[in-house]
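Trainee: Whatever this is, show me its structure:
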Amino acid sequence: MKYQVACLAMLLCASHAFGASFDCAKAASGVEKAICADQSLSSLDDQLAEQYQNTLVNLTADEAATTRKAQRSWLIERNACASQAASARDCLKQSMTHRLTTLQTLGNSGAKALDQAIAQIPSDPTDAATRLRAYHGGLASAWLVYLHQFEPSAGVTDAQAQARHQEAVAALADDSFAQSLLQDVEKDPKISRAQKVLTLLRMQIERASYDTGRPYVHCFVFARQGNAAYDAMGALYGSTRDGSAPVCEPSGNLFELPAWKRLTDAFQPLVEAIATQGGTMRFASYASLAVLQLRATVSPRDFLTPALRKDATDPTGNLRDWNDSKDWPDAQRKAALKALPDTVSATAGWLHEQRGLPEQQAQQAAKAVVFNWVNTQLELAGDSLEALDK
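Mentor: Predicted coordinates:
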């Protein structure tokens, strides 16, 4: 026993304790103290704690209960590393690494099953609701609130929706900013109920691991819910947080057309200048641009409405008058000016052929799309670079 204590003490000889998933100042057991004293073990412990929570939210209630039981059993096994004498550290590292892999596998499998239930909403909302009721994480709860709002046939009752709304909000407890913003949105009488529901859903999608390779399964909401979805999923925070706005990729190949390639290439030096010199508000503009591009390919008729046409003034004059050649060389600016009419024409043709808009409407919508896109870029550049010069 004395030798075991001495070996663990060797792990505590570091000059300071590293952060772990628990309060190292309150570390009681030898294993906890060993983890706090070793940077690699402490980092591994952090990963384990984060993965454990991420795994639980992607499991059904029964699966989560089983995983919690397994986690308690594993902690007993991990703590037994104290009896490994000189190899205590290696024992801990091996045990923790193995458990991390197990949780990652379980979490990935659970996320896939949960996403399959979500993807079923457009075709069979009733069965999707049945499957989602088995989960009690914030994401599943937000989707049940969505079903109550938009899919009455799913059978989610008022009482169930209210309870799930509370669960989804409670899941934001560790993110006071998001929770406060959500409360402001929900209290605002000018914001529709549909947008409020979708904002809650957006915040739960952001918390899931979709930014690490997990494919989006919520893209159907944009076509089905229109304005409310575009407003809820786009620029919201006015900060770097908008960099993770859950906006899906455009549908189809509109922005891969040669004319669009020439226009975006011409803007590239200005875009790079904004990225390296602009403030954090630029992330809101990035989100707005992503919404614009998605909307152009999914809901192009929206660009025939006064709300979207009001900002679609012809940017030709602003392109000609731009006088900042340091951040945007004249050659690229003139290339953008030259590409403008071709991009409008190509967009109109695509909207007519791929989305069935009559030729006149396709031309009107194309101007609104292209002009909005260019004006947004110019406004973002002007605000970002002007603020930098002050």
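Trainee: alpha carbons only for contacts and neighbour counts from here, please
Mentor: OK.
Trainee: Buried by neighbour count: which residues of stretch 292-310 qualify?
Mentor: By neighbour count on 16 or more other C-alpha atoms under 10 Å, the buried set for stretch 292-310 is 292-304, 309.
Trainee: Ends of that stretch, what's the gap?
Mentor: Stretch 292-310 stretches 14 Å from its first residue to its last (C-alpha to C-alpha, to the nearest Å).
Trainee: quick one on the thing from earlier: kindly reformat the buried residues of stretch 292-310 as CSV containing secondary structure and distance to Pro246.
Mentor: Output for the buried residues of stretch 292-310, formatted as CSV (DSSP: H, G, I helix; E, B strand; the rest coil; distance: C-alpha to C-alpha, whole Å):
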residue, secondary structure, distance to Pro246
Leu292, helix, 13
Gln293, helix, 13
Leu294, helix, 11
Arg295, helix, 14
Ala296, helix, 17
Thr297, helix, 17
Val298, helix, 15
Ser299, coil, 17
Pro300, helix, 20
Arg301, helix, 22
Asp302, helix, 20
Phe303, helix, 21
Leu304, helix, 25
Arg309, helix, 25
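Trainee: Could you also give me the structure for this next sequence, so I can compare it with the first?
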Amino acid sequence: MHIHASLRFPRRLVDRRLLLSLSLAGFFVVHSTHAASFDCSKATTAIEHAICDNETLSQLDSTLNEKYQTAMANLSDEGASELRKNQRSWLKERDACNADAACLENLFNQRKSSLQATTQQAETQLDAIIASIPADPANAAYQLKQYRGPLASAWLVYLNRFEPTSGVTAEEAKQRHQVAVTALNKQNDFAASLLKDIENDPKTSKNVAVLTFLRMTIEQGRYDEVPPRPDVHCFVFSRQGDAAYRAFGALWGSSRDSQAPICPPQGNLFELPAWKQLNKILDPVMSAAYPNSGTIRYASYADWAILRLRATLSPTDFLKPIEGQSQESPEKRISEWDDKSWPKVQREQLLIAIDPARKATMEWLQTERKFTASDASKASTAIVNAWLNEQLDYLSENLSTGDQ
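Mentor: The predicted structure is shown next:
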């Protein structure tokens, strides 16, 4: 498993995160109160006391605040102004309950549904604008400027960097960068701290830094919920290439990588029988390695997802060596593996399955991507080798005894 050096998180950040989690754990053990959207120790009105004294109401109040903030972040200036007026009217309805718990609970549940519907509608409209960026960056920029939330702001930073015809100025990008970073600090201070390190790292290109900033903002945007928000950002991979693959791949080295907004493969290459056979043969040894892998396995999963996307969306990348990918012969590594950790019979089955996978990939590239026979042969070998080497790296790190 490979994590690009410029995107490795510093040890001091890991230590800081651990200390923070321990201190917060202690806090919540000592101070077990109902979690409303406000400080219950400062409650003064009958409504506030009713909320703080009732766990259900406290949780609903906190949920409503989160849903209100989410809706506001996805609305245009006009929509946000309308929602603020609507919220003031609703607060009057809330106060009219006169601290009656049943009345408040019913009203809170109605408001939760209303805010959720508002958020979904707002997200749909915002996503449509984002999806239009490749076709008309200038018009997309004009519409995004009507929004003040972090996601719209991050996309304006993207437009300034990669779409000069969008008309987004450097000063506008600077201001919007601060908007999104401020929101990220509130939502996920560890992510904000890591982003700062990445942006200040001279080894990280400006393109990768901007795309990592975009990726972190997208990760806060409910794209991993059910039903999932559509992956309208997928065009960045074809338009920005290597920088996008680096920025959206393994970053956290933990379960956080399971939320990486990586788009699915473009086509059915990895659904072909030859590829399914490779996976089937590898499954027993991969399962044996799983118990030792810990949460860092999610970083491997992210790397594999990036490889599948890149192989199907940008297969011409594999006509030359890709920085960071192993150039070792997977056949040699498999043949020399320790018999105790990986039975020879399984390895021999895998070796037999490699050529069919290369042949199937070559044919797919010629049919689906219109490669010449020569280029298809070269790229198919590189794709299969890269895929196998990533699996072998994972096994080497997580089997009790691996290759040396």
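Trainee: Please state their TM-score.
Mentor: Remark: TM-score between the superposed chains equals 0.88 [TM-score structural alignment, normalised by the length of the first structure]; 368 aligned residues with a C-alpha RMSD of 2.2 Å.
Trainee: about what we covered before: okay if I get the buried residues of stretch 292-310 of the first structure as TSV plus distance to Ala113 of the first structure?
Mentor: Conversion of those to TSV gives the following (distance: C-alpha to C-alpha, whole Å):
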residue	distance to Ala113 of the first structure
Leu292	31
Gln293	30
Leu294	27
Arg295	29
Ala296	31
Thr297	29
Val298	27
Ser299	30
Pro300	33
Arg301	35
Asp302	34
Phe303	37
Leu304	40
Arg309	42
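Trainee: nearest to Pro125 of the first structure, of the residues you listed?
Mentor: Closest approach to Pro125 of the first structure among those (C-alpha to C-alpha): Val298, at 21.7 Å.
Trainee: My understanding was that that closest one contacts Cys248; is that so?
Mentor: No. Contact status for Val298 of the first structure versus Cys248: not in contact, 10.4 Å apart, counting by C-alpha atoms under 8 Å.
Trainee: which residues do these two both contact?
Mentor: Residues touching both Val298 of the first structure and Cys248 by C-alpha atoms under 8 Å, 6 or more residues apart in numbering: none at all.
Trainee: longest single helix anywhere in the second structure?
Mentor: Counting by DSSP state H, the longest helix found in the second structure is helix 101-131.
Trainee: what packs against whatever helix or strand comes next after that helix?
Mentor: Note on helix 101-131 of the second structure: by DSSP states H and E, the next helix or strand toward the C-terminus is helix 137-144. In terms of contacts (3 or more C-alpha pairs under 8 Å, 6 or more residues apart in numbering; DSSP states H and E), helix 137-144 of the second structure is packed against helix 101-131, helix 150-162.
Trainee: can we see that at 7 Å?
Mentor: Helix 137-144 of the second structure is packed against no helix or strand, with contacts defined by 3 or more C-alpha pairs under 7 Å, 6 or more residues apart in numbering; DSSP states H and E.
Trainee: what residue of the second structure matches up with Trp143 of the first structure?
Mentor: Residue-level alignment of Trp143 of the first structure against the second structure, with TM-score structural alignment as criterion, gives Trp155.
Trainee: so who does its match touch?
Mentor: Leu214 (C-alpha atoms under 7 Å, 6 or more residues apart in numbering).
Trainee: what do you get for Val298 of the first structure?
Mentor: Contacts for Val298 of the first structure (C-alpha under 7 Å, 6+ apart) come out as 223, 251.
Trainee: and Asn109 of the second structure, how many neighbours?
Mentor: By other C-alpha atoms under 10 Å, 16 other residues sit near Asn109 of the second structure.
Trainee: Quick one: map it onto the first structure.
Mentor: Aligning on TM-score structural alignment places Asn109 of the second structure opposite Thr97 in the first structure.
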